[in-house]
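Novice: have a look at this prediction, sequence included:
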Amino acid sequence: MNLENKIAVVTGAGRGIGKAIATRLADEGAKVAICDIESAYAENLAEKLRKTRHEAIAFEVDVGNWSDVDQMFTAVEKKWGSVHILINNAGVRHDIPVHMMAEKDWDSAISVQLKGCFNCVHFAQKYMVTQKYGRIINVSSPVPASLGENKQTAYAASNAAIDGFTKALALELGPFNITVNAVAPDYIDTELLRSIAKEGGMYVDDFRKFASARIALRRMGTPEDVAGVVQFLASDDAAFVTGQIIHVKGNP
């Protein structure tokens, strides 16, 4: 367990990739704060982890809300004393063409993915700077997405910004022994991707075949595939890796 006694905060952790990441970190010995805007999903995962003798607490958090994030980190500090690992995974995706996109749709993507990333970093880094140790991993996405989807301007813009934020932050926090990296998954078989396929008029099995045929490894990825890369970046094995955008998509 190479993350024993480390304290990790994972956003968007109730389902999908975030759930797999939180579970993997807990399995590696970390104490995990499970944050999600859907409190029921966060509570369910925290309870499941506690039943298997992991330390986990759940929070209902809108990462785009400064006060929510402040209160969450204050509670984590009160419970465990610090934060060593931050996983910014919360995200939204609106497949809407620009001429039909409302301001609220654009604001939602930027608030959750980009502002949420900044909000969490703002509060987490103070612990990391003080202790001269930290791991920040941002979950973005290849831009453009490998399937060549259109109607993703807000999604693409926010993810491109996260990548730039990651590289700049790595330079800023490097002197404090804090690494900052991003993981950009694509072709991951999640509930979100399955729902998008259905909205596009495709059966899930047909979509899997369609996607797999375009992937060098001839299969879609799993949330656990992403979690493994995140766990590596969160560990001391990745102590000399920073400012990198690592694609997890089964393709070059």
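Specialist: Cool, the structure landed.

Novice: when you work out contacts or count neighbours from here on, use the C-alpha atoms and nothing else.
Specialist: OK.

Novice: was I right to think Ile96 contacts Tyr155?
Specialist: No. Applying CA atoms under 8 Å as the test, Ile96 and Tyr155 come out as separate, 9.8 Å apart.

Novice: tell me which of those two has more neighbours.
Specialist: Tyr155 (26 against 17; other CA atoms under 10 Å).

Novice: that one: helix or strand, and which one exactly?
Specialist: helix 153-173 (DSSP states H and E).

Novice: in the stretch 101-250 of the chain, which spans are strands?
Specialist: Assigned by DSSP state E, counting those that start in this stretch, the stretch 101-250 of the chain shows strands spanning 134-139, 178-185, 245-248.

Novice: okay, one more to line up with it:
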Amino acid sequence: MTGKTALITGAGRANSIAHATALALADDGWDIAFTTWTAYEARVPLGSDPERGATELDAELRRRGAGSLRIEADLADPATPDRVLAEAEAELGPVSALVLSHAESVDSSIADTTVESFDRHFAVNVRAAWLLIRAFAAQAPADGGRIVALTSDHVVHNLPYGASKGALDRIVEAASGELAERGITANLINPGPIDTGWMDASTREFLTARQPTGRLGTPEDTARLIRFLASEDAAWVTGQLIHSEGGFRR
């Protein structure tokens, strides 16, 4: 083990931002605990084998010299966040970086969103984030820590997802103020449209046409920014919502 540990949620798929982030942080000397939730990946398939992705991530982290711990975690269960932090700390030591990259994301609109779906989005995307931050802060090292969360402003015809991400923004903003005296920073990244398996060909073409760069963002683009925010160089950056979108035009 390297002596500093990051917990990254939602790292089941090989094409995910969390997967890319885990590898980037490992290259900077972090040990990595990461969560997966197989039942969600089966319910919302996004073009890759989550079991294979998690197994390959664990193997690659170890190959790069990092400690690695996979935790299967149903974040809709309010008991899960405390368990996840406890397992990560017991196996790899105190967690000093928390990257919130998990999400419940099922498209629906004002008229057809069900109460069950709405509640599930808020349980996973909002309540679990609050509980993970609380559990993280309770065990964070005395010399501080880092919280980075992924957000989105996509809400039209994506109501429960977008609304829950708006609530997440406020929780992270609160953390940036309430935890600052302990040297813990808290920031949000809006990565814009990243093809992590959810785009079909027409969606990819439509969104690419709105990128001044002429290309869509990649998981690695976002991972590089997370890598910075988790570093000592970012100690003076907190309470920010950073639009890292390549100039995306809505």
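Specialist: Thanks, I have it. As the structure is a computational prediction, the values presented were derived from the model and not from experiment.

Novice: kindly provide the TM-score of these chains.
Specialist: Once superposed, chain against chain, the TM-score is 0.87 (TM-score structural alignment, normalised by the length of the second structure); 233 aligned residues with a CA RMSD of 1.7 Å.

Novice: please state the offset of the helix holding Tyr155 of the first structure from the chain centre?
Specialist: 13 Å (CA atoms, centre = their mean, to the nearest Å).

Novice: counterpart of Ser67 of the first structure in the second structure?
Specialist: For Ser67 of the first structure, the aligned residue in the second structure is Ala79 (criterion: TM-score structural alignment).

Novice: apologies, that question was intended for Thr153 of the first structure.
Specialist: With TM-score structural alignment as the criterion, Thr153 of the first structure matches Leu159.

Novice: measure how buried that match is and give me the count.
Specialist: Leu159 of the second structure: 22 neighbours (other CA under 10 Å).

Novice: so who does it touch?
Specialist: Leu159 of the second structure makes contact with Asp107, Ser108, Ser109, Ile110, Thr113, according to CA atoms under 8 Å, 6 or more residues apart in numbering.

Novice: swap in Pro50 of the second structure?
Specialist: Gly12, Arg13, Ala14, Thr38, Glu41.

Novice: return the subset of the residues you listed lying in helices.
Specialist: Thr38, Glu41 (DSSP state H).

Novice: got JSON lines for the contacts of Pro50 of the second structure, with distance to Phe248 of the second structure and neighbour count too?
Specialist: Listed next are the contacts of Pro50 of the second structure as JSON lines, based on distance: CA to CA, whole Å; neighbours: other CA atoms under 10 Å:
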{"residue": "Gly12", "distance to Phe248 of the second structure": "27", "neighbour count": "29"}
{"residue": "Arg13", "distance to Phe248 of the second structure": "25", "neighbour count": "28"}
{"residue": "Ala14", "distance to Phe248 of the second structure": "24", "neighbour count": "23"}
{"residue": "Thr38", "distance to Phe248 of the second structure": "32", "neighbour count": "17"}
{"residue": "Glu41", "distance to Phe248 of the second structure": "28", "neighbour count": "18"}
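
Novice: can you give me the helices in the first structure?
Specialist: 16-27, 39-51, 66-80, 103-109, 116-131, 153-173, 191-199, 204-212, 223-234.

Novice: so which of these is nearest Ser140 of the first structure?
Specialist: The closest of the helices of the first structure to Ser140 of the first structure is helix 153-173. By CA to CA, the value is 5.2 Å.

Novice: residues of the closest one that come out buried?
Specialist: 153-160, 162-163, 165-167, 169-170, 173 (16 or more other CA atoms under 10 Å).

Novice: mean deviation of that helix from the second structure?
Specialist: On superposition with the second structure, the average gap between helix 153-173 of the first structure and its aligned counterparts reaches 1.0 Å (mean CA distance after the TM-score superposition for the first structure).

Novice: quick one: that helix to strand 134-139, angle?
Specialist: Relative orientation of helix 153-173 of the first structure versus strand 134-139 (axes from the mean of the first three to the mean of the last three CA atoms, to 10 degrees): 160 degrees.

Novice: what's the most buried one of the helices of the first structure?
Specialist: helix 16-27 (a mean of 24; mean count of other CA atoms under 10 Å).

Novice: what residue lies at the spatial centre of the second structure?
Specialist: When CA atoms, centre = their mean is applied to the second structure, the residue found nearest the centroid is Ser101 (1.1 Å).

Novice: quick check: most distant residue from the centroid of the second structure.
Specialist: Ala111 (28.6 Å).

Novice: could you check how far the aligned residue in the first structure for Leu216 of the second structure is from Arg194 of the first structure?
Specialist: Aligned counterpart of Leu216 of the second structure in the first structure: Met220 (TM-score structural alignment). Between Met220 of the first structure and Arg194 of the first structure the computed distance is 12 Å (CA to CA, to the nearest Å).

Novice: contact partners for the equivalent of Pro94 of the second structure over in the first structure?
Specialist: Aligned counterpart of Pro94 of the second structure in the first structure: Ser82 (TM-score structural alignment). Contacts here follow CA under 8 Å, 6+ apart; on that basis Ser82 of the first structure touches Ile7, Val76, Tyr127.

Novice: with distance to Thr242 of the first structure added, can I get these in TSV?
Specialist: Putting those into TSV (distance: CA to CA, whole Å) gives the following:
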residue	distance to Thr242 of the first structure
Ile7	20
Val76	25
Tyr127	19
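
Novice: in the first structure, what residue corresponds to Ala186 of the second structure?
Specialist: Match for Ala186 of the second structure (TM-score structural alignment): Val180.

Novice: show the contacting residues for the match of Leu216 of the second structure.
Specialist: Tyr187, Ile188, Asp189, Arg208, Ala211, Ser212, Lys249, Gly250.

Novice: swap in Pro78 of the second structure?
Specialist: With the criterion set at CA under 8 Å, 6+ apart, Pro78 of the second structure makes contact with Arg127, Ala128, Leu131.
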